[in-house]
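1. Kindly return the folded structure for what I paste below:
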Amino acid sequence: MYQLKRSATLFRQLLQTLKQNYPVEASVIFINREFTLYQAPLDEPIILPTQVNRYLNDLNKFPSKLNDGHRKLAQNLLSLHQTKNPFTSVPEYQYDKLLKGMYCEACKSMLLSVKNNNFVCGKCGGHEKIERAILRSVSEFMVLFPERKITTQSIYEWCSADLSKKTFCRVLKKNYKALGTTRDTYYV
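-> Okay, here's the model as predicted:
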């Protein structure tokens, strides 16, 4: 509810800046029909999925006429719309300068050893199946380097684990489609 109050306050401030005087009523509207909110506070402006149609019908009951002020507000809001999220900036990174290796999913430690088809963390004692850990690393590799092909060699280098290349090859063949032949094989 703090986020709702903050958003309403910021919107009111924006309207004042634009020299527009309109009342603001803020509500949280949940539109996913499968969503359930247990013990929802009755005194908060929350519209649940089962209440959306009634809420919209109630809004439509109020007679309203659009005037030039409304159009001006719409134009101002459209001109302020930002298509690029300023909070998604990713820092620069290069493959050669990144630390390579497998890490514990629980505590992020690089102190892993292999025991019975599992990685065991030397710091927290966490266990993870080798195949699952490799697939997790492949996913991270694909996110960080979408332009690079997924090959046995590239994943072997990226994971830098105490495992044979055959293990990586087996996991990749089992979970991805192989394209190419022999040394040129890559996975999608």
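2. When you work out contacts or count neighbours from here on, use the C-alpha atoms and nothing else.
-> Noted.
3. Tell me which helix or strand the residue nearest the centre of the chain sits in.
-> The residue lying closest to the centre of the chain (CA atoms, centre = their mean) is T88, at 10.6 Å. Using DSSP states H and E, T88 maps to neither a helix nor a strand.
4. Distance check, it against V171.
-> Separation of T88 from V171 (CA to CA, to the nearest Å): 32 Å.
5. ditto for L48
-> Using CA to CA, L48 is found at 45 Å from V171.
6. Looking at these two now, which is surrounded by more residues?
-> Neighbour totals were compared for L48 and V171, and L48 leads with 19 against 16 (other CA atoms under 10 Å).
7. How many neighbouring residues does E140 have?
-> That count, for E140 with other CA under 10 Å as the rule, works out to 13.
8. what's the distance between it and M102?
-> 11 Å.
9. Proceed likewise with the subsequent sequence, for comparison:
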Amino acid sequence: MLITKRKISKELLYCRALSFRSRLNAEESKKLSVLERGYAGECIYDEVFEDVGHGTVFVFRDIYLGIEDSVAQYDSLIVSDAGVTVNEIKNYSGFYRVENGKWFAGSFEVPDDPAVQLKRAMNKLLRLKYIHSLNFGIEGRVVFPHIDFRLNYDDPGMRAKLVMRAELRDYLKQFKNEYAGSYAERIADAVSAHIIDNPYFDKSADFDLVRKGLYCGNCGSFEVTDNHFYMRCGGCGSQETKETHLLRAISDFSALFSNERMTKKRMMEFINYKISSRTALRMLEKYCVRIKNGPRTYYKFKYHDFNEAYYKNEELYRYKDKKMI
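-> Below you'll find the predicted structure:
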């Protein structure tokens, strides 16, 4: 049973939006690649877990826990009456080796030791046990969902801490034999009480430096022209409704500018006045929470990202997008 759904991280949403609206430098491009790869691995893990079933346990996905004066991030927490299992998901590919407790990819040392990260995350839960006067077991595994991952290691004891892609289905199946009763509910309630937003990411882009306008959701081209209820892409020929384009712009604005208030005026600048202010205001009212601050009104996006908002409202659209393949 899912307690929290996995969502695209704020950092990945920021990097994706920035990649469409500016030229990424080498560091930014590398960061985007790492985040995309990590998210893809988490999705593989989730798909396998969905397929084998998890209805008898509580599952937390991608959460941050604030426990006393420390913060820990968890890719997956599985709670049952037997205790808590921590899964640290690493979507590595290629050949890796572990020598004298250090991880290497080729000749380069991996800066973040997955086994140490797992141990640190498990240890944070000891404080949770103490604070809530609970007594539960804590286990953990580092999960490698990529089919092309290979690992050599010099410590035979390490193998018991790892789950490879070929083993993932059988590993997750074991949780069907566990049960989440009243004690698991107490543990899950304790975990839920400590969930916080990611405290580490607060980056904001420079409004003046990002590209303004609307871009095609199919090919990314900014060469879109007004075609009555649609915007037609000059690059691939796709037609997306003006509502879709404005929703994407609202999502991008929310991801890129943590220090900017989303006003109608600012949004019109952001879309380079490609759509009327009347239509823009209607979309802001639909997809955002309106906040009055004296004589000024601004808006906060009420969805996590474009995809969440789009799929929750798509059936209500009078006009449908027409993507070209």
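10. Quick check: TM-score for this pair?
-> TM-score for the superposed chains, counting by TM-score structural alignment, normalised by the length of structure 1: 0.59, backed by 134 aligned residues with a CA RMSD of 3.3 Å.
11. residue in structure 1 matching R186 of structure 2?
-> Counting by TM-score structural alignment, R186 of structure 2 lines up with no residue in structure 1.
12. Need the three-state assignment for R186 of structure 2.
-> helix (DSSP: H, G, I helix; E, B strand; the rest coil).
13. Can you tell me how far E269 of structure 2 is from A280 of structure 2?
-> Distance of E269 of structure 2 to A280 of structure 2, computed by CA to CA: 11 Å.
14. how about the strands in structure 1?
-> Using DSSP state E, the strands of structure 1 run over residues 28-29, 46-47, 112-115, 118-121, 127-129, 178-179, 186-187.
15. Of all those, which one is nearest T151 of structure 1?
-> In terms of CA to CA, the element of the strands of structure 1 nearest to T151 of structure 1 is strand 186-187, at 4.6 Å.
16. Read off where the closest one ends up in structure 2.
-> Under TM-score structural alignment, the match for strand 186-187 of structure 1 is residues 298-299.
17. starting at the chain centroid, how far to that stretch?
-> 24 Å (CA atoms, centre = their mean, to the nearest Å).
18. in the superposed pair, what's the mean gap between that stretch and structure 1?
-> Averaged over the aligned pairs, stretch 298-299 of structure 2 sits 0.9 Å from structure 1 after superposition, using mean CA distance after the TM-score superposition for structure 1.
19. got a list of contacts for that stretch?
-> With contact meaning CA atoms under 8 Å, 6 or more residues apart in numbering, stretch 298-299 of structure 2 is reached by R261, M262, T263, K264, L284, C288, V289, R290, I291, K292.
20. need the contact list for the fifth one.
-> For L284 of structure 2, the residues meeting the contact criterion (CA under 8 Å, 6+ apart) are I250, K264, Y299.
21. ok, these in structure 1: which stay?
-> Retained in structure 1 (both residues aligned by TM-score structural alignment, their matches' CA atoms under 8 Å) from the contacts of L284 of structure 2: K264, Y299.
22. For the contacts of L284 of structure 2, which single residue is the most surrounded?
-> So for the contacts of L284 of structure 2 (other CA under 10 Å), the most neighbours sit at I250, 26 neighbours.
23. Report the contact partners of that residue.
-> By CA under 8 Å, 6+ apart, I250 of structure 2 lies in contact with M267, L284, F301.
24. Would you mind finding the match for it in structure 1?
-> In structure 1, the residue matched to I250 of structure 2 (TM-score structural alignment) is V138.
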